[in-house]
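# A predicted structure for the sequence below; I have some questions about it.
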Amino acid sequence: MRRIWAIFLGALIMSNAASAQTSGDPPAGKPAWALTIHGGAGVIERGKLTPEKDAEIRAALSRALDAGSAVLAGGGSAVDAIGATITILEDDANFNAGRGAVFTWDGANEMDAAIMKGETLEAGAVTGVTRTKNPVLLARKVMEDSGFVFLSREGADQFSREQGLEQVDPSYFATPLRREQLEELKERVASGKQVSSFDIDMKYGTVGAVALDQSGHVAAATSTGGVTGKRWGRIGDSPVIGAGTYADDRSCAISATGAGEYFIRLGVAHEICTRLRFRAIEQAAEAQAEVPVDRDGAPERVITPDAVSLDPREVQDIVTGVIDELGELGGTGGVIYATPWGQQGWSFNTPGMYRGKASSGGEKLVAIYGDEE
């Protein structure tokens, strides 16, 4: 094993001097582009949604997929695609992001969002914003124009105005359903009933998107209103880079939804990306060990991680393994993913997750319940 790693490290050095040696053909069957989305995970069971609401949510997910797919099919970037996708969901009151965000304990709507580029590891995030119509667009402005990664509350709102993003009155975000959920929560507290801070029944609806574009780059973004009845400036995982949002061209793009405190503790998004990245390194090293060498011990060709492709089942097992660890901690929720090798999908430990995927291969799927493929 030590010899394998020595060969691989030498290959990495050589790849810097001879990039032509490191390029590999795309894996057979790899899609030119791929898009995966979610609209939150939780106790989403058949019978809990009316047929009309079921249809509304599926239609919204489908519209979001179509918006992002159009960008990717036209050769647009993964970042542009996820922005187009998430703004559709932020504008739809069925989701806990933008219009339709849940209320804080004090009766306000405060939004969080994050976005990340896998090509450069650039990222932007905001928390506690109150007037930006589409928080995901503000997160992108932070990434591209602020010189920082994470802005909060009044400062984030000020930056948004200065950047000329569309502003709305805070009443725009409020909906009767979310107000009823807050009142129900307060009634339970007043009656002495035990209330979990991570009550999934009260909070699912966070939205997210991950994409692979035709240039081979991945990106991720997440947007949320947080949890119903949150207090004291609570911040969940969605805007935390590495917890609820992460993208790296060397491994994958991840967007998460669920009990944020557990996702933060486990660093779920980064953990998944790291495991996939190191598995690719191992696979490249294993393949390099089989390459013939000349009389001086130099390999005939160099195999680097970007020239290998992980098996879809292996990718899914790694993603699911991290969600299993989340569950062992007591956390509930799920993730969506897209890899530079073309795999896409999700894993969740709740009864359901609003979700969908599309790709250049022609596959388009929208699902809600756990028993849907």
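Perfect, thanks for sending it.

# hey, let's count contacts and neighbours off CA atoms from now on
OK.

# could you pull out the helices for the stretch 1-150 of the chain?
Listed in chain order, the helices of the stretch 1-150 of the chain (DSSP state H, counting those that start in this stretch) span 2-17, 19-22, 51-73, 78-90, 135-141.

# the fourth one vs helix 51-73, what angle?
Regarding helix 78-90 and helix 51-73, their directions subtend 160 degrees when assessed with axes from the mean of the first three to the mean of the last three CA atoms, to 10 degrees.

# which strands or helices does the host helix or strand of residue 264 pack on?
Per DSSP states H and E, residue 264 falls inside helix 260-266. In this structure, helix 260-266 packs against helix 312-329, with contacts taken as 3 or more CA pairs under 8 Å, 6 or more residues apart in numbering; DSSP states H and E.

# could you list the buried residues of the helix it packs on?
Within helix 312-329, the residues that count as buried by 16 or more other CA atoms under 10 Å are 315-316, 318-320, 322-324, 326-327.

# take a look at this one as well, against the first:
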Amino acid sequence: MTLMSQDLAARREPGDEQEPVVRVSGLVKAFRRADGSIARAVDDVSLEVRPGEFLVLLGPSGCGKTTLLRIIAGLERADAGSVTLRGEEVFAAQRGVDLPPERRRLSMIFQSYALWPHMTAFDNIAYPLRNARPKPGRADVDRRVRAALEMVGTPELGRQYPNQMSGGQQQRIALARAIVGGDDLVLFDEPLSNVDAKVREQLRLELLSLQRELGFAAVYVTHDQTEAMELAHRIAVMGHGRVRQLADPATIYRRPVSRYVANFVGTSNELTGTVVRHEERTTVLRTVVGEVAGARADLAVGAEAVAVFRPERTRLVAAGGAEENAWPSEVTAVLFLGAHTETVAKAGEQSFRLLGDHDAAEGTRVTVTVRAEDVLILPAEG
């Protein structure tokens, strides 16, 4: 265990492992638009973050994820609901409780890094320690800052100013500042969006390793699906101010509970239609390309629904070479994307996307097929 790990462990009290680090209940935050209408940026959100858990808030711009993060931090005041940190209520709209950010014992990394431009990296990292109550001694500050610099792989940057660093280096300094105090909760507001793809990939791996070593709980905001899948123990997919699904990454991807989640997380093939019957293990839709069988769903016969299946589960076979979920098609595009090849095939006006080496040239007549167990039947919501 490193010195930094020992510092963090010392902050934990007996029983903390059972108590959620974060519990938000019924949070609502509304804003008035320019036309006078009211928009709920956060709309009745409740969730918990466990000790040592990495929870990612995933969603498009304007879905409420950053507003939710700022409410937890104390930088925004909700209109209703409550926030509890480590069993202590830090915000309760109904009772007028609202602890300021500095009393919530958490760290936050912003999209802009928020480094003091007139301070060296060392002084930026030392800032929260020098302003803590009680204030640690000078030797302790020096030890903890140097340990933080080592942990993020930048021991040589202590004397550098922010304008003398690359974006990736600034991000590492911001991370070091967040962990130096030993807080068991760190909030991240799209911290990797300002660095290039290669650096972002490396920083994700470093952040994941650091979080696992130190064991702090993390709430991380992003719109990047790959980032969410790599980092999260659980993902909260947000849309229009609400949590649409909260689950581990594999469940979110393989078993989305709605069309919205399926479309936002990864790429899907879709066939809309009407439920015509239920069989022992399947539900069957009537669609523009014929009948589609999928995993049995709790939908009434006659209901509008959508069949959703992933491109990597979709296959091409020789024309006429499949019986269930088989649609005569023509290959219209073959796209080499480096790590994989994407094939596009069309059955009439319906397009299907497929991943993998299917060895079919453009213009080839084929059959597109997918197993019923790989097809989800979901309500045809927007």
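All right, it came through fine. Note that the coordinates shown come from a computational prediction; the quantities given were computed from them, not determined experimentally.

# where does the TM-score land?
Put the two chains on top of each other and the TM-score (TM-score structural alignment, normalised by the length of the first structure) is 0.26; 174 aligned residues with a CA RMSD of 7.3 Å.

# residue 8 of the first structure - how many residues pack around it?
24 (other CA atoms under 10 Å).

# wait, which of the buried residues of helix 312-329 of the first structure is closest to residue 152 of the first structure?
residue 326 (27.0 Å; CA to CA).

# can I assume that closest one is in contact with residue 262?
Yes - taking contacts as CA atoms under 8 Å, residue 326 of the first structure lies within contact range of residue 262: 6.7 Å.

# before we move on, back to that, right, and the helices of the stretch 1-150 of the first structure - which one's nearest residue 273 of the first structure?
Of all these, helix 78-90 comes closest under CA to CA, at 17.1 Å.

# and the closest one, what other elements does it pack with?
On a contact count with 3+ CA pairs under 8 Å, 6+ apart, helix 78-90 of the first structure meets helix 51-73, helix 135-141, strand 207-212, strand 218-224.

# closest one to residue 3 of the first structure among these?
strand 218-224 (32.5 Å).

# in that closest one, what counts as buried?
218-224.

# tell me the contacts of residue 366 of the first structure?
Going by CA atoms under 8 Å, 6 or more residues apart in numbering, residue 366 of the first structure touches 58, 61-62, 354-357.

# how close does residue 68 of the first structure get to residue 322 of the first structure?
27 Å (CA to CA, to the nearest Å).

# so the closest residue to residue 249 of the second structure other than its chain neighbours is in which element?
Closest residue in space to residue 249 of the second structure, ignoring its immediate chain neighbours: residue 229 at 5.6 Å, by CA to CA, 6 or more residues apart in numbering. Residue 229 of the second structure is part of helix 225-231, with elements assigned from DSSP H and E.

# after that helix, next one along is what?
Sequence-wise, the next helix or strand downstream of helix 225-231 of the second structure (DSSP H and E) is strand 234-239.

# coming back round to it: winner for burial among the helices of the stretch 1-150 of the first structure?
With neighbours defined as mean count of other CA atoms under 10 Å, the helices of the stretch 1-150 of the first structure peak in mean count at helix 135-141, which reaches a mean of 29.

# from residue 277 of the first structure, how far off is residue 37 of the first structure?
Between residue 37 of the first structure and residue 277 of the first structure the distance is 22 Å, computed by CA to CA.

# about what we covered before: for residue 176 of the first structure, which of the helices of the stretch 1-150 of the first structure is the nearest?
Using CA to CA, the nearest of the helices of the stretch 1-150 of the first structure to residue 176 of the first structure is helix 51-73, at 15.3 Å.

# run the angle between that closest one and strand 207-212 for me.
Using the same axes, to 10 degrees: helix 51-73 of the first structure against strand 207-212 is 30 degrees.

# residue 37 and residue 277 of the first structure - which one has more neighbours?
Taking neighbours as other CA under 10 Å, residue 37 of the first structure and residue 277 compare with residue 37 leading, 35 against 20.

# quick one: contacts for the residue lying closest to that one once chain neighbours are set aside?
Distances taken as CA to CA, 6+ apart put residue 209 closest to residue 37 of the first structure, at 4.3 Å, once the chain neighbours are dropped. Applying CA under 8 Å, 6+ apart to residue 209 of the first structure gives the contacts 35-38, 82, 85-86, 220-222, 255, 336.

# now distance to residue 246 of the first structure too, for those residues, in JSON lines please.
Listed next are the contacts of residue 209 of the first structure as JSON lines, based on distance: CA to CA, whole Å:
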{"residue": "35", "distance to residue 246 of the first structure": "15"}
{"residue": "36", "distance to residue 246 of the first structure": "14"}
{"residue": "37", "distance to residue 246 of the first structure": "14"}
{"residue": "38", "distance to residue 246 of the first structure": "15"}
{"residue": "82", "distance to residue 246 of the first structure": "13"}
{"residue": "85", "distance to residue 246 of the first structure": "17"}
{"residue": "86", "distance to residue 246 of the first structure": "16"}
{"residue": "220", "distance to residue 246 of the first structure": "6"}
{"residue": "221", "distance to residue 246 of the first structure": "8"}
{"residue": "222", "distance to residue 246 of the first structure": "9"}
{"residue": "255", "distance to residue 246 of the first structure": "7"}
{"residue": "336", "distance to residue 246 of the first structure": "11"}
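
# which residues in the stretch 151-300 of the first structure form strands?
With DSSP state E, counting those that start in this stretch applied, the stretch 151-300 of the first structure shows strands at 207-212, 218-224, 245-248, 252-258, listed in chain order.
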